[in-house]
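> missing the sequence, but the structure's below:
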């Protein structure tokens, strides 16, 4: 498998104070099994579906208290060059380019509105080994209070085309690399409490959204929105028992016509 084109969402991981609790939760909700934790890399633990890597979980760095959260990584052929573009376009580099053994090189950054994300220059680890099957990554959205900044920043850094949904009721855009959309951007409304920071919302595929939501709730997750059926699938937004935001989607259950889009370039 070749490394993904620049700007393609290629990997997701999350930090949890209770790593074993997170493994149990996502194992039951998404059917994940786990590889061995890697102590030389901070007990980084890959999650698998049918033997294919789909995400990873890890504990915080000792001595650091960080909120539980998912991080989405975008592919880059040159992590240092992408870090420079992040700075040039008003973002922040939170972790400078760092080689992770033979696996690749990572950067952690945030856009001008404060949404954190990762950059991944592949070595032996090229990213998701499965997508859009139950338990695997499906989609992601930049959730921000400053959509205009996101709509300028991400196309400048990753070369995206950007199109805004032609709907006065919602401020939503789609980013692409010339073909199908790769990423969404949603403006945070007053429905989001002030303490909720801008973030990247990661969606995982499930076979039955309603059943998966009920399972997640029974294990301590909090339902934030949905389940709701739209032209792209039936989805729900939740926070897991440790407070990390994520979404579930069944892409086979759809309703309505896909919205019209207006080019932002």
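Received, thanks. Computed from a prediction, not measured in an experiment: that's the story for all the values here.

> CA only for contacts and neighbour counts going forward, please
Noted.

> quick one, strands of the stretch 51-200 of the chain?
With DSSP state E, counting those that start in this stretch as the criterion, the stretch 51-200 of the chain has strands at 52-58, 69-75, 92-100, 104-110, 116-122, 137-144, 161-165, 172-176, 181-187, 199-205.

> can you count the residues close to the residue nearest to residue 12 when sequence neighbours are not counted?
Counting by CA to CA, 6 or more residues apart in numbering, residue 12 lies nearest to residue 72, which is 4.5 Å off, once chain neighbours are set aside. Neighbourhood size, residue 72 [other CA atoms under 10 Å]: 24.

> go on, the one 4 residues further on?
Counted with other CA under 10 Å, the burial measure for residue 76 works out to 26 neighbours.

> my guess is it meets residue 82, correct?
Yes. The pair residue 76 and residue 82 passes the contact test of CA atoms under 8 Å, sitting 6.9 Å apart.

> now the common contact residues for those two.
Listed as contacting both residue 76 and residue 82 by CA atoms under 8 Å, 6 or more residues apart in numbering are residue 119.

> then this one, side by side with the first:
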């Protein structure tokens, strides 16, 4: 990725009940390889595509953070501890307190005022995603198996936008033209926009939490969806064409949800 701005999505990682099955699933789906760190780093998994880091993973540990299997999106911050303090001052919560990760950087996980979890990554020797898809003029580039879009779906649209502006320094957002039932703001006003915030108050099922989701690129979204099912995953929302490409929502073999995105069929 190019040099990130404050608040840019820079990393994603998987919290999974079964690291071995997850490694096999994503290896078959995207051609990812996996490296496990030493016990010093809790056996953290780094997924790579063509040798470049694209995502991380961590198995659930006894006494660790409770929660469903899920992907977490991390936003860039110059100072993880100061950002966590700012989050609590602006109505957020700290789920995982800031901690150093060797010389790689520092991380934390927050809860925003709308109830969505989001990570902080303060880069040290490791900056984050080393390859990522870019959506430009409606076309996806360098995208198969790469993180391509990062999206917050929330019932607290205005409050959440204020939170991310105040805490992460989003000062270049772009509010897309509103339509009935549609409100969306992108993180940047110019390409590459990287992601955005959707007002999901009209379609999130009752009881379903707000949350960030990651889109992974696919050369052929329909084939990728079929592969997900073949590998034991599930379809959450069938593939469909949108003005921004063909997308689908799926869950992996242990139930962690994510999206697939590619060019219109």
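Sure, I can see it. A quick note: this is a predicted structure, and the numbers were derived from the prediction, not measured.

> any idea what the TM-score comes out to?
TM-score for the superposed chains, counting by TM-score structural alignment, normalised by the length of the first structure: 0.89, backed by 253 aligned residues with a CA RMSD of 1.9 Å.

> in a markdown table: the strands of the stretch 51-200 of the first structure, plus distance to residue 30 of the first structure.
Listed next are those as a markdown table, based on distance: least, CA to CA, whole Å:
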| stretch | distance to residue 30 of the first structure |
| --- | --- |
| strand 52-58 | 11 |
| strand 69-75 | 15 |
| strand 92-100 | 27 |
| strand 104-110 | 26 |
| strand 116-122 | 23 |
| strand 137-144 | 11 |
| strand 161-165 | 30 |
| strand 172-176 | 26 |
| strand 181-187 | 22 |
| strand 199-205 | 8 |
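
> out of those, indicate the one that is most buried.
Greatest average neighbour count among those goes to strand 116-122 (a mean of 26), per mean count of other CA atoms under 10 Å.

> other SSEs contacting it?
With contacts taken as 3 or more CA pairs under 8 Å, 6 or more residues apart in numbering; DSSP states H and E, strand 116-122 of the first structure sits against strand 69-75, helix 79-88, strand 104-110, strand 199-205.

> adding distance to residue 138 of the first structure, write those out as a markdown table.
Shown next, in a markdown table, are these (distance: least, CA to CA, whole Å):
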| stretch | distance to residue 138 of the first structure |
| --- | --- |
| strand 69-75 | 12 |
| helix 79-88 | 24 |
| strand 104-110 | 21 |
| strand 199-205 | 5 |
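
> so which of those is nearest residue 239 of the first structure?
strand 69-75 (9.5 Å; CA to CA).

> for the strands of the stretch 51-200 of the first structure, which one sits closest to residue 10 of the first structure?
Nearest of these to residue 10 of the first structure, taken as CA to CA: strand 69-75 at 5.6 Å.

> the closest one to strand 104-110, inter-axis angle?
With axes from the mean of the first three to the mean of the last three CA atoms, to 10 degrees defining the directions, strand 69-75 of the first structure sits at 120 degrees from strand 104-110.

> give me every residue that touches residue 124 of the first structure.
Residue 124 of the first structure is in contact with 102, 103, 104, counting by CA under 8 Å, 6+ apart.

> which position in the second structure pairs with it?
Residue 124 of the first structure maps onto residue 125 of the second structure when the alignment is built from TM-score structural alignment.

> and what of residue 249 of the first structure?
Aligned partner of residue 249 of the first structure by TM-score structural alignment: residue 261.

> residue 36 of the second structure: how many residues sit nearby?
There are 15 residues near residue 36 of the second structure, going by other CA under 10 Å.

> quick one: it from residue 252 of the second structure, how far?
20 Å (CA to CA, to the nearest Å).

> before we move on, what about residue 205 of the second structure?
Relative to residue 252 of the second structure, residue 205 of the second structure is positioned 20 Å away (CA to CA).

> just residue 148 of the second structure next, same as before
For residue 148 of the second structure, the distance to residue 252 of the second structure - CA to CA - is 18 Å.

> what of residue 84 of the second structure?
Taken as CA to CA, the span from residue 84 of the second structure to residue 252 of the second structure is 30 Å.
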